[in-house]
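K.L.:
got a predicted structure here, sequence first:
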Amino acid sequence: MIGLGEAESGIAQRAEADRFLEEVLKGLAAPRKAISPKWLYDARGSALYELICEQPEYYPARTELRILERHAPEIGEAIGPDALVFEYGVGSGRKTQLLLAALERPAAFVPVDIAGEALAAAARQLEARFPGLPVRPVVADFTEPVALPGLDLPCARRLAFFPGSTIGNFDPPEAVGILRRMARDAGPGGGLLLGLDLPKEAGTLERAYDDARGITAAFDLNLLARIDRELDGDFRLSQFRHRSLWDARLSRVEMHLESLQAQVVHVAGAPFTFREGETIHTESAYKWEPRAFDTLAAIAGWQLERAWADDRAWFSVRLYRRAG
């Protein structure tokens, strides 16, 4: 595994801390307060997300996993041998292991994740599971341009892997930008294997993002704890609560942190006023109709090759080829 040296690692960590502060200050100063969901994933946030995936209300993770397990041979055959796989947001790497096991002679794996500790753990597991497979982890924010190492390694095809319906966390224009970047990295003849969560009954969706055990609430509130710890904030978590809301007009679930009273909160010495009931928008999760998403993907340069779904048509795993 190729890692950063101590000096480079320190520079990367300081740059990330600066971006975190900049985005939090900008987001809290906006007329409608919002902070990007990427900042939910520090070490504790990543661990809490893995617990969310185990909750009975959170269907996306297990439904996608079952699709991958059921159709692994077909997916591997459709992708073909000697594929170089790169993944934006690798998480625990469980789905990645399923994919790599289904592929014939995978050429290399390049995982990109903003959570360095979780990425390192996933990379170690993959190296142990697939000895001899070149693994080139990159600690980076994949929403920004990233120079991926190893893309020049010999391979028959480059494949972007983007599971978990993570594409749903982006507004449509942002999603097009991410998909275009993947198309550039995949190159001519490259592929994209993507998980897509589909629309369904509102109660099912809201419960998926607000489980009975309160794991999702702890995950959301951990963002405020991270701000207090890393950015000299004075949020009091007991004065905020987690909420999930289904917006049928935009076809998305929204996660918010709601202030339970009027208050002033400081971050790095800067004051921010909250009204009672005012929220910080922390995540959107778009639920796409397949044809509508295929149109969006086409704008970014992708053409649908194959698709697999569960029996209830709640989730779809879709394979695209770079157009042209």
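P.N.:
Yep, it's here. Quick caveat, the model's predicted, so the values are computed rather than measured.
K.L.:
switch to C-alpha atoms for all contacts and neighbour counts from now on
P.N.:
Noted.
K.L.:
please enumerate the helices of the stretch 1-150 of the chain.
P.N.:
Along the stretch 1-150 of the chain, counting by DSSP state H, counting those that start in this stretch, helices occupy 6-29, 43-52, 59-79, 94-102, 116-129.
K.L.:
of those helices, which approaches residue 86 most closely?
P.N.:
helix 94-102 (9.9 Å; Cα to Cα).
K.L.:
ranges for the helices of the stretch 151-300 of the chain?
P.N.:
Counting by DSSP H, counting those that start in this stretch, the helices of the stretch 151-300 of the chain are 172-186, 202-208, 215-230, 290-299.
K.L.:
from these, which stretch is densest packed?
P.N.:
helix 215-230 (a mean of 20; mean count of other Cα atoms under 10 Å).
K.L.:
ok, and here's another one to check against it:
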Amino acid sequence: MGEEHRFEVIRATPDDHLAEFARDVREGLTASPKRLPCRYFYDREGSLLFEAICALPEYYLTRAERAILEAHAEEILARGFGERASDPITLVELGSGSATKTRLLIAALLHRQGALLYVPVDISREMLEESARRLVRDYPGLRVRAIAGDYEDGLEHLASLRGRKLILWLGSNIGNLERAEAIAFLRRVRERMSEADAMLVGIDLRKDRAVVERAYNDARGVTARFNANLLARINRELGGHFDLAAFRHHALYNEAEGRIEMYLVSVRAQRVRIEQLDLEVSFAAGERIHTENSYKYSPEEITAAATAAGLRLLGHWRDPNALFSVNLFGRAP
């Protein structure tokens, strides 16, 4: 079967995604305090910037998670599904991005069972198409059925898949949800899992403030450009007139809450017009737009969240520096 016939991209996002973006921008910039949802980081430009962030020396998360998967991919599969292949496993990934780390599990599954269906879910259709083409080129036994949509679209498709599944949620994407929201989402995944399925979740661990803050305030300013791309996207898609130089990136670690908080800070008093919203937004000097939280977890918090979601911990792996964890869950009785 040719490469073109071994992948498809299904658009789950509604055609009115621009209207949804406009609604969320209006709601967020007229709120007090101002906010913008972090899911809008990931247009094509934002997705490319995030891939650049993952390669930065300060951004330990990607390296640590990759090291865990390199060392333990086969052990993870054996812990979740037994030592020997029986029924084939379908690999589903929520928030797949470029799927670079996922290749370690794809290779291990292909070695185990010879053929594999991979179902990546990502908000960026362009990133999905690019990664799917590369994957089917590099792995002859692989089929890719990509879902261009959000997590909820992925869950909807998950319910329709038959057979055993390994559900991936890597990159500490769980950290972008409030802790109660993360438990609620894990519970929704659990409701769509059978007893034969497993879920693998990458979770950043609580650690020293300086290490965390360096990861989100890199010396090259890539994270700052990633953050500012939210405003650039409003300019591109909604006729905004944001001067990107009039906002600065700010990321701080809230130790009590165990989370990084990211903001765009207005460097002066200003008014910004957004044409398609027929809206003018006022900013005081120093006023912040909240753009993202990234929660960190202790091992005890991971276990507690899983238990509250109706999941049981099948395995827990950390990198040698104990910066990051990869956790395998099964459905609790």
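P.N.:
Arrived safely, thanks for sending. Keep in mind that what you see is a predicted model, and the values were worked out from it rather than measured.
K.L.:
now the helices of the stretch 151-300 of the first structure in TSV, with distance to residue 57 of the first structure?
P.N.:
TSV is the format used below for the helices of the stretch 151-300 of the first structure (distance: least, Cα to Cα, whole Å):
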stretch	distance to residue 57 of the first structure
helix 172-186	26
helix 202-208	5
helix 215-230	11
helix 290-299	23
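K.L.:
out of those, which comes closest to residue 196 of the first structure?
P.N.:
The stretch from the helices of the stretch 151-300 of the first structure with the least distance to residue 196 of the first structure (Cα to Cα) is helix 290-299; that distance is 8.0 Å.
K.L.:
the helix or strand following that closest one maps to which residues in the second structure?
P.N.:
Going down the chain from helix 290-299 of the first structure, the next helix or strand is strand 302-309, by DSSP states H and E. Mapped onto the second structure using TM-score structural alignment, strand 302-309 of the first structure covers residues 311-318.
K.L.:
again, but for stretch 244-262 of the first structure
P.N.:
Matched against the second structure by TM-score structural alignment, stretch 244-262 of the first structure falls on residues 251-269.
K.L.:
buried stuff in the matching stretch?
P.N.:
251-253, 258-267 (16 or more other Cα atoms under 10 Å).
K.L.:
next one: stretch 147-164 of the first structure
P.N.:
Buried residues in stretch 147-164 of the first structure (16+ other Cα under 10 Å): 148-151, 155-164.
K.L.:
stretch 47-65 of the first structure now?
P.N.:
In stretch 47-65 of the first structure, counting by 16+ other Cα under 10 Å, buried: 48-49, 52-53, 55, 57-61, 63-65.
K.L.:
dump the residues you listed into JSON lines; add distance to residue 314 of the first structure as well.
P.N.:
Formatted as JSON lines, the buried residues of stretch 47-65 of the first structure follow (distance: Cα to Cα, whole Å):
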{"residue": "48", "distance to residue 314 of the first structure": "24"}
{"residue": "49", "distance to residue 314 of the first structure": "20"}
{"residue": "52", "distance to residue 314 of the first structure": "18"}
{"residue": "53", "distance to residue 314 of the first structure": "16"}
{"residue": "55", "distance to residue 314 of the first structure": "17"}
{"residue": "57", "distance to residue 314 of the first structure": "13"}
{"residue": "58", "distance to residue 314 of the first structure": "12"}
{"residue": "59", "distance to residue 314 of the first structure": "9"}
{"residue": "60", "distance to residue 314 of the first structure": "8"}
{"residue": "61", "distance to residue 314 of the first structure": "11"}
{"residue": "63", "distance to residue 314 of the first structure": "8"}
{"residue": "64", "distance to residue 314 of the first structure": "9"}
{"residue": "65", "distance to residue 314 of the first structure": "13"}
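K.L.:
tell me the one of those nearest residue 139 of the first structure?
P.N.:
residue 49 (18.5 Å).
K.L.:
quick check: closest non-adjacent residue to the closest one.
P.N.:
residue 219 (6.8 Å; Cα to Cα, 6 or more residues apart in numbering).
K.L.:
that neighbour -> the second structure?
P.N.:
For residue 219 of the first structure, the equivalent position in the second structure is taken to be residue 226, counting by TM-score structural alignment.
K.L.:
just list the residues touching that match, thanks.
P.N.:
Residues counted as contacts of residue 226 of the second structure (Cα atoms under 8 Å, 6 or more residues apart in numbering) are 41, 46, 49, 50.
K.L.:
quick one: the aligned partner of residue 285 of the second structure in the first structure from residue 234 of the first structure, how far?
P.N.:
Counting by TM-score structural alignment, residue 285 of the second structure corresponds to residue 276 in the first structure. Separation of residue 276 of the first structure from residue 234 of the first structure (Cα to Cα, to the nearest Å): 17 Å.
K.L.:
figure out which of the helices of the stretch 151-300 of the first structure is closest to residue 18 of the first structure.
P.N.:
Between residue 18 of the first structure and those, the shortest gap by Cα to Cα is with helix 215-230, which sits at 10.4 Å.
K.L.:
between helix 6-29 and that closest one, find me the angle.
P.N.:
110 degrees (axes from the mean of the first three to the mean of the last three Cα atoms, to 10 degrees).
K.L.:
angle of helix 215-230 of the first structure against helix 43-52?
P.N.:
Using the same axes, to 10 degrees: helix 215-230 of the first structure against helix 43-52 is 180 degrees.
K.L.:
how far is helix 215-230 of the first structure from where the chain is centred?
P.N.:
Centre-to-centre, helix 215-230 of the first structure and its host chain are 17 Å apart (Cα atoms, centre = their mean, to the nearest Å).
K.L.:
could you do stretch 30-38 of the first structure as well?
P.N.:
For stretch 30-38 of the first structure, the distance to the chain centre is 17 Å (Cα atoms, centre = their mean).
K.L.:
give me the buried positions along it.
P.N.:
33, 34, 35, 36, 37, 38.
K.L.:
in JSON lines, list those along with distance to residue 196 of the first structure.
P.N.:
What follows is the buried residues of stretch 30-38 of the first structure, written out as JSON lines (distance: Cα to Cα, whole Å):
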{"residue": "33", "distance to residue 196 of the first structure": "27"}
{"residue": "34", "distance to residue 196 of the first structure": "24"}
{"residue": "35", "distance to residue 196 of the first structure": "23"}
{"residue": "36", "distance to residue 196 of the first structure": "20"}
{"residue": "37", "distance to residue 196 of the first structure": "18"}
{"residue": "38", "distance to residue 196 of the first structure": "19"}
